[in-house]
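*Asks:* Model the structure of this input:
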Amino acid sequence: MKELHALFLEHPTISTDTRKITENCLFFALKGPNFNGNAFAQEALNKGAAYAIIDQEEFKTSDRLLLVDDVLATLQQLSTYHRNHSKAKVISLTGSNGKTTTKELINAVISKKYKTIATKGNLNNHIGVPLTLLSIKEDTEMAIVEMGANHKKEIESLCSIAQPDFGYITNFGKAHLEGFGSIEGVIQGKSELYDYLKANDKYIFLNADDDVQKEKLSTYTKKMGFSTSDHQYYNIKFSGVHPYVSLEVEGTQIHTQLVGKYNFPNCCAAILMGKYFNVPLEDIKSAIEVYQPQNNRSQILSKNGFDIVLDAYNANPTSMKAALENFSLMKSKRKTLIIGDMFELGNTAAEEHQAIADFAKELDFDDAYLVGENFYGTNTTLKKLKSFDELKEHLLKNPLEKGALLIKGSRGMALERALDLL
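*Replies:* Model (predicted):
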């Protein structure tokens, strides 16, 4: 590993895709259900990679093809070795909703004072976490590492790779129930981050208004929390959504460009860490006020007379309910809803989709479209369409009336395509 790390320091760019080879990179020949990276190793060298790491002897045709027992395990071990070789402190975060937005906000705040790197996009799994750690540079002081999971023991594994110094859990929601089995399974799985931090005497940040977090950490002393009411913790006041979240901290008003009350704790987490790491409050304020969400995450758009909340990056019952509730509070003469199926809910899918259909009906929007096989199976008087193609066909014949529009669904639904139908 020492030799491989020395090689990595000479060639500090990693590639796992021959379509994205850069000159003098290291190519890791990962395997998947439908591909074998070993078969592309020579092509990687031909395209400019300095070395390729492989794990099948029959593909070793030159000295620049480095044979290891397991390419994925080697990538993970190298990232841990590099993380420990650097002086950077690692902040890890997980949770059911809001991970990526919270990570971006933390990075915006912390980078006001420190040299930081952070997970790109949502590269937060067993491959993404190592790649994030390997992006730590010699002068990096803080690495903000997002961790995703859809089953138990996954966060535990990612913690053993990243070895975080600090950690934060955004929330425990009804996400990936197919893998976790239940909300209790979600709590247990996400709390593996707490388990690691506590076992290694590391520091924990928490939302002290979340009863589960508060209870789990009641006897742990190396912690700092935020709360809207409990004065044992750092107090941050919610000032409202107009239509963006506003809050008050130490008498200072912060006006964000984030829609939805569900983004309030995400901002609080970034403020809390800014305080802990001695970032001046005026810098915390400016970092949060200039941050704009990207990639279909609670984006506010205007198009052809529509005021659109585009939240089509992902969805689960908890985030869907929060989005509907927030949309119902927005001021507009007319409100239309386009929501799509929520994936990975296992045997709770029918029940959870029915609950969302009932909730949407109860909020009484001017118009509502439920899209996807699961929503089509619900018992509701709202408009149901089996697929996006059916939605497209319907809207081309029956154009939407202008006003406010919420678009939300799981990634696989790709509901951002609805923008082209306005």
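
*Asks:* going forward, measure contacts between C-alpha atoms and count neighbours the same way
*Replies:* Will do.

*Asks:* For the residue nearest to Thr13 when sequence neighbours are not counted, give me its contacts.
*Replies:* Excluding its sequence neighbours, the residue lying closest to Thr13 (Cα to Cα, 6 or more residues apart in numbering) is Cys25, at 4.8 Å. Residues near Cys25 by Cα atoms under 8 Å, 6 or more residues apart in numbering: His11, Pro12, Thr13, Ile14, Ser15, Gly48, Ala49, Ala50, Tyr51.

*Asks:* To compare with the earlier structure, here is another sequence to fold:
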Amino acid sequence: MSLYRWDDARVRAALEPLLGGEPDAPDAGDRVYTGISTDSRSVAPGELFVALVGDRFDGHAFVGRAVAGGAAGVVVSRSPTGGALVGEGGVLEYRVADTLEALGALAAYRRSAAEAPVIAITGSSGKTTTKDFTAAALSAAFSTHATTGNRNNRVGVPLTLFAMPTDAEAAVLELGTNEPGEIAALAAMTAPDLAVVVTVGDAHIEKLGDLEGVLAEKLSLLRAQPAVAARPIVGDRPAILAERAREIRKDVRVAGTSHLADSDLRARNVRHTPNGGTLFTWRDLEVRLRIPGRHAVTDALIALTVAEAMDVEPAAAVRKLESVQPGAMRSELRSMGEIELVVDCYNASPQSLEAALDLLHQRSRIRAPRSSVAFLGTMLELGAKSPALHRAALKGALDRGIDLIVATGEFADAARALEANSGRVILADDWSDAYPALRERLQGDEIILLKASRGVALEGVIPLLATDFSGADAEEAGPADTEAGYNRGGGI
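*Replies:* As a prediction, this is how the structure comes out:
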């Protein structure tokens, strides 16, 4: 595997509209960089360091550390060392007004040099699973590069492009957003050959406003596709997604489980297995997923549609995606003694909560007569509509007949507003305060859903359950694995 060769000429070509002046060093024209980094803690010798500025950090404060770590060049909007870096030890300085914009320009330049087709995937939920399914399906015929971890925003997408091997035959990129215009910027950067929107819902509406704002933001990915590009693909729910997508591209393809899906992209005979798998029939093929839940079926169908568009033999694509495992804290089934956990607390929105409650219901039916418990934490970034959305979501959970609901954070406020039956609801402002009351109510054979936004850290319940019900040491059990990473604030 070889990575793209960055030299001074290519860096200057990528940054040409942004540069405030030429780098001043005797060997500038001969400079070759070993890579591009945004993290001074892990910069490797010979890399180009881009000093990003965020709400809680400023990369310019760490330029010295990056140079000490071996950085051979720096992209900055000011020189924290008063210009001492230029020419000193051969370090080159590229001065721009906005280093985040410069990072995007470097990424766009890398994309323009790639021959591999790019598949760009976005959605309010399900995009990571769809990305994983798509990368697996394409790997049946192509050397495939894909997003890792939560690298889906204006920092993470460039890092994904920089990591793409020169011999990659396909690239599957996950695009997220939490503010208007971010998808359009990422689409311009990645120039997708095929665009996918998995679904839309009330997620991150603090900045996107409402469902209409989410629709406009997500569908900007389709607007960025050239008219001659492959037919875009969307999921079948909600119905308005396909309706609005067809206003942009009449030839859009719709995949899913409902009557809204194209007949040849529709799943039949969906069923769920005791061990957490999901089975369905697609055309004449039987598909066996290791990921539980009906929502995973739509994600898999989208991946198979992408593979078909790229001439991958369907049976080979099916075999590959059948190997995909749930990601950490994404519809992940765990056992704590006789308790079954549905760990789905990587992120949360009203739409993804509904899917998680569907999964809890499915598991309860399969494992009957076990009791069902929904341990709920705040859905973040819902703005002024947050109280109403939490009340509606909690009412929906109560109406499903779940045996016990642990309502924490804004769900506790919602329960008080709804005057929820205290016999079925445990209230607490924080999950750690709720756990002792839950422990007293558990028999040790329940099915428990953990659902909250990432910032709530609800996975902290897992080692407590392990200690109390499986005899494992809390430190040994640990929370679900997560990627800390540098890419803060990944979008939806």
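
*Asks:* before we move on, the earlier item: what's the residue nearest to Thr13 of the first structure aligned with over in the second structure?
*Replies:* Here Cys25 of the first structure is matched to Glu47 in the second structure, going by TM-score structural alignment.

*Asks:* cool, Ile53 of the first structure as well?
*Replies:* Using TM-score structural alignment, the partner of Ile53 of the first structure in the second structure is Val75.

*Asks:* Three-state assignment for that match, please.
*Replies:* With DSSP: H, G, I helix; E, B strand; the rest coil as the basis, Val75 of the second structure sits in strand.

*Asks:* still on that earlier bit, and the residue nearest to Thr13 of the first structure, how far is that from Leu9 of the first structure?
*Replies:* To Leu9 of the first structure, Cys25 of the first structure is 11 Å away according to Cα to Cα, to the nearest Å.

*Asks:* Can you classify the residue sitting nearest the centre point of the second structure by secondary structure?
*Replies:* The centroid of the second structure falls nearest to Thr128 when counting by Cα atoms, centre = their mean (4.6 Å). When classified by three-state DSSP, Thr128 of the second structure comes out as helix.

*Asks:* who's in contact with the residue opposite Ala428 of the second structure in the first structure once aligned?
*Replies:* For Ala428 of the second structure, the aligned position in the first structure is Leu385, judged by TM-score structural alignment. Applying Cα under 8 Å, 6+ apart to Leu385 of the first structure gives the contacts Tyr369, Leu370, Val371, Gly372, Glu373, Phe375, Tyr376, Leu391.

*Asks:* Hmm, Leu337 and the third one touching each other?
*Replies:* No: taking contacts as Cα atoms under 8 Å, Val371 of the first structure lies outside contact range of Leu337: 10.4 Å.

*Asks:* In terms of neighbours, single out the busier of those two.
*Replies:* Neighbour count, other Cα atoms under 10 Å: between Val371 of the first structure and Leu337, Val371 has more, with 24 against 20.

*Asks:* Return the residue of the second structure aligned against the more buried one.
*Replies:* In the second structure, Val371 of the first structure lines up with Thr408, judged by TM-score structural alignment.

*Asks:* Asn347 of the second structure versus that match, what's the distance?
*Replies:* Counting by Cα to Cα, the gap from Thr408 of the second structure to Asn347 of the second structure is 15 Å.

*Asks:* quick one: the strands in the stretch 1-150 of the second structure?
*Replies:* Taking DSSP state E, counting those that start in this stretch to define them, one finds strands in the stretch 1-150 of the second structure at 6-7, 32-33, 36-37, 48-50, 73-76, 92-95, 118-122, 144-146.

*Asks:* Between those strands, which one is closest to Ala195 of the second structure.
*Replies:* Ala195 of the second structure lies closest to strand 118-122 among the strands of the stretch 1-150 of the second structure, at 5.1 Å (Cα to Cα).
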